[in-house]
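1. below: sequence and its predicted model.
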Amino acid sequence: MYDIISAIILGIVEGLTEFLPVSSTGHLILVGDLLGFEGDTATTFKIVIQLGAVLAVLVLYWKRYMSILKDLLTFNFRASNKLNAIHMGIAMVPALIIYLIFKDYIKQYLFGPGPVLIGLIIGGILMIIAARVKRKVTAENTDDITYKQALGIGLFQCFALWPGFSRSGSTISGGLLLGTSQKAAADFTFIIAVPVMFGATILDMYDSRELLTGDALMLFLIGFIAAFVVAMLAVVTFLNLIKRLKLEWFAFYRFAVAVIFFIFVM
């Protein structure tokens, strides 16, 4: 019963933090540490339930995904001068390659409170730099994003493989430094979230297939549902929030979480 309660709590945490640049994975690791929910199964659980929250993005952006899929099937990539599957593909490749090479190291050494606190702080510094460095905005919305900018954002996404950095925080920071508006960077971040997280979840579940027993699958399902439901309730509000608030505010929150956890828990 305690594991079920922990799964629900972590699902709620995931649903509330996935859409903010505060690192949902980092929060899951820290809260999981407080709950004593740790081990190989817990590590896989924390990856899998993120897909529940990310699927809320699929619901929100389903028209955009259908448009991208239609263009892909008809090989109509740049003729319509809009975001397409090539943008998504080149943005996903860098992190995918790094993950495949270092996934065992990441799960063994970085899924702990200490690395998360480091990630929260360094990621917060990156966000402050991105928010304050002045760049000419060349992409006001996602359809203005170039292939070069998409690749650059994909490279910044590699930072998110370190729990605590935040995938949205890294990619939005990268977008700002590369000349996109914060709105365009946020939209692009969440559009590529579905294939990225789906791929990461499938790979991790395959690698951890021996852990997928009946009890573990039940916990995964409970956490998945909790994350999806909470994310569906929060997605629109939080996405509007991230597009309007300066990144510094989220960075300050990250610093506060890191300091509080370090003082009172570590």
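-> Yep, that arrived.

2. drop to CA atoms for contacts and neighbour counts, all remaining ones
-> Fine.

3. check which helices and strands the helix or strand containing residue 184 sits against.
-> If you go by DSSP states H and E, residue 184 is part of helix 182-191. Helix 182-191 sits against helix 50-60, helix 167-177, helix 214-244, with contacts defined as 3 or more CA pairs under 8 Å, 6 or more residues apart in numbering; DSSP states H and E.

4. what's downstream of that helix, the next helix or strand?
-> helix 193-207.

5. just send the helices and strands packed on helix 182-191 back as CSV, with mean neighbour count and distance to residue 160 too.
-> Formatted as CSV, these follow (neighbours: other CA atoms under 10 Å; distance: least, CA to CA, whole Å):
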stretch, mean neighbour count, distance to residue 160
helix 50-60, 23, 14
helix 167-177, 28, 5
helix 214-244, 19, 17
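
6. then this one, side by side with the first:
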Amino acid sequence: MSVLKAMLLGLLQGLTEFLPVSSSGHLKICEKLFGVEEIPLLFDVFLHLATLLVVIIYFRKEIAKFFLVLFRWITRKPAPQNDSCECLCMTDETGRKAIIAVIITTLITGVIGIVSSKIIPDLEIKYVFIGFFVTSAFLILSGILSRRQGEKEYKGITLIQAIVVGIMQGIGTLPGVSRSGSTIAGALATGVKRELAGEYSFIVSIPAILGAFLLEVKDIGEVTSSIGILPLIAGCAAAFVSGYFAVSVLMKIVRKGKLEWFAAYLIPAGILGLIFLS
């Protein structure tokens, strides 16, 4: 793989990983349109690791709060005074609920991901475009539901919210279905505040991406020999830069409550794809 091709794939991955349009779906379209050979799975996982670094840096303060709450929880130390912020760990109580919720969401996603990988084969590209319609429906419905019920006072991520987001993240592993779009939509639909819905979506992506990497890391020698170190570094660098830009844009859109804007792209793209590429 050339350095330029790796950078283009990294650029695409970074943008589509965070924008609710499905990164895996767009990579499949790229393969189809430009005759790109099938992208090695571990290379795709490395690109995901680059975008994971984006999440860690962008939400570094919120992640640090998680670890502080966990430390105080384990050591039974009291929370300091005036230690609150507009985040999932607003207080130690909401932080403990968020930690439990992340574990529940991750377990549910893992079960769905394992089952779907065993019973669902490598599907034809037409299913990517069907996935675009599914994502669009999630985005539109979550916008309607969140506006009707309003944003509830944040008292921590509830069990129901954790389960719903876990199921939605599991559905997000299917071709053409956006992980970020489905999880944010699920959080919004269950009453999570907009900025916290985006934060929770990306926090729960951390164990999901790390899990996928650990499952594929045994093939690291294969990917470095078939792709090369330089293209791998170039692809990851491009994914990081474009990913940071994308997550910054998405969080602004989430706060405005305008996620359905992306349906205006996904629906026409799905229709055109089914007509010309299926």
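-> Good, I have the coordinates. In this text the structure is predicted, and so the values were computed from the model without any measurement.

7. and the TM-score between them?
-> Between these two chains, after superposing, the TM-score reads 0.85 (TM-score structural alignment, normalised by the length of structure 1); 259 aligned residues with a CA RMSD of 2.6 Å.

8. quick one: distance of the helix holding residue 184 of structure 1 to the chain centre.
-> Centroid displacement of helix 182-191 of structure 1 relative to its chain, using CA atoms, centre = their mean, to the nearest Å, is 12 Å.

9. just stretch 161-176 of structure 2 next, same as before
-> The chain centroid and the centroid of stretch 161-176 of structure 2 are separated by 10 Å under CA atoms, centre = their mean.

10. how much space between residue 263 of structure 2 and residue 140 of structure 2?
-> 7 Å (CA to CA, to the nearest Å).

11. so those two - more neighbours on which side?
-> Taking other CA atoms under 10 Å, residue 263 of structure 2 and residue 140 do not tie; residue 263 has more neighbours (21 against 17).

12. okay if I get the helices and strands packed on helix 182-191 of structure 1 as CSV plus distance to residue 5 of structure 1?
-> Shown next, in CSV, are those (distance: least, CA to CA, whole Å):
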stretch, distance to residue 5 of structure 1
helix 50-60, 17
helix 167-177, 27
helix 214-244, 9
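
13. which among the ones you listed is found nearest to residue 203 of structure 1?
-> Judged by CA to CA, the one of these that comes nearest to residue 203 of structure 1 is helix 50-60, at 12.5 Å.

14. now the angle between helix 182-191 and the closest one, please.
-> Helix 50-60 of structure 1 runs at 120 degrees relative to helix 182-191, counting by axes from the mean of the first three to the mean of the last three CA atoms, to 10 degrees.

15. packing partners for helix 50-60 of structure 1?
-> Here helix 50-60 of structure 1 touches helix 2-17, helix 182-191, helix 193-207, helix 214-244, going by 3+ CA pairs under 8 Å, 6+ apart.

16. looking at those helices, which is nearest to residue 28 of structure 1?
-> Comparing the helices and strands packed on helix 50-60 of structure 1 under CA to CA, the one sitting nearest is helix 2-17, at 6.2 Å.

17. quick one: name whatever helix or strand follows the closest one.
-> Helix 2-17 of structure 1 is succeeded, C-terminally, by helix 24-35 (DSSP H and E).

18. buried sites along that following helix?
-> By neighbour count with 16 or more other CA atoms under 10 Å, helix 24-35 of structure 1 contains the buried residues 24, 25, 26, 27, 28, 29, 30, 31, 32.

19. mean per-residue distance, that helix versus structure 2.
-> Superposed on structure 2, helix 24-35 of structure 1 shows a mean distance of 1.8 Å to its aligned residues (mean CA distance after the TM-score superposition for structure 1).

20. on that earlier part again, could you point out which of the buried residues of helix 24-35 of structure 1 is nearest to residue 175 of structure 1?
-> Closest to residue 175 of structure 1, out of all of the buried residues of helix 24-35 of structure 1 and judged by CA to CA, is residue 24, at 19.7 Å.

21. which residues touch the closest one?
-> Neighbouring residues of residue 24 of structure 1 by CA atoms under 8 Å, 6 or more residues apart in numbering: 13, 14, 17, 18, 164, 166.

22. how about it, what's its partner in structure 2?
-> For residue 24 of structure 1, the aligned residue in structure 2 is residue 23 (criterion: TM-score structural alignment).

23. ok, back up a step: for residue 193 of structure 1, find the nearest of the helices and strands packed on helix 182-191 of structure 1.
-> helix 50-60 (6.6 Å).

24. tell me the residues of structure 2 aligned with that closest one.
-> Counting by TM-score structural alignment, helix 50-60 of structure 1 falls onto residues 48-58 of structure 2.

25. got the contact list for the matching stretch?
-> So stretch 48-58 of structure 2 is contacted by 13-14, 17, 63, 202-203, 205-206, 209-210, 213, 236-237, 239-240, 243-244 (CA under 8 Å, 6+ apart).

26. same thing with stretch 24-41 of structure 2?
-> By CA under 8 Å, 6+ apart, stretch 24-41 of structure 2 touches 9, 12-13, 16, 125, 128-129, 175-177, 216, 223, 277.

27. now with 6 Å?
-> 128, 175, 176 (CA atoms under 6 Å, 6 or more residues apart in numbering).

28. quick one: which of the residues you listed has the most company?
-> residue 176 leads those on contacts (other CA under 10 Å) with 29 neighbours.

29. pull the contacting residues for that residue.
-> If a contact means CA under 6 Å, 6+ apart, then residue 176 of structure 2 has 22, 25, 128, 131, 132 as its contacts.

30. repeat that with 7 Å
-> Applying CA atoms under 7 Å, 6 or more residues apart in numbering to residue 176 of structure 2 gives the contacts 22, 24, 25, 127, 128, 129, 130, 131, 132.

31. mean per-residue distance, stretch 224-236 of structure 1 to structure 2?
-> Its matched residues in structure 2 lie on average 2.0 Å from stretch 224-236 of structure 1 after superposition (mean CA distance after the TM-score superposition for structure 1).

32. residues contacting that stretch, please?
-> By CA under 7 Å, 6+ apart, the residues outside stretch 224-236 of structure 1 that reach it are 8, 11, 12, 14, 15, 16, 19, 49, 52, 53, 55, 56.

33. identify the farthest-apart pair in these.
-> Spatial extent of the contacts of stretch 224-236 of structure 1 (CA to CA) is set by the pair 8 and 19 at 18.2 Å.
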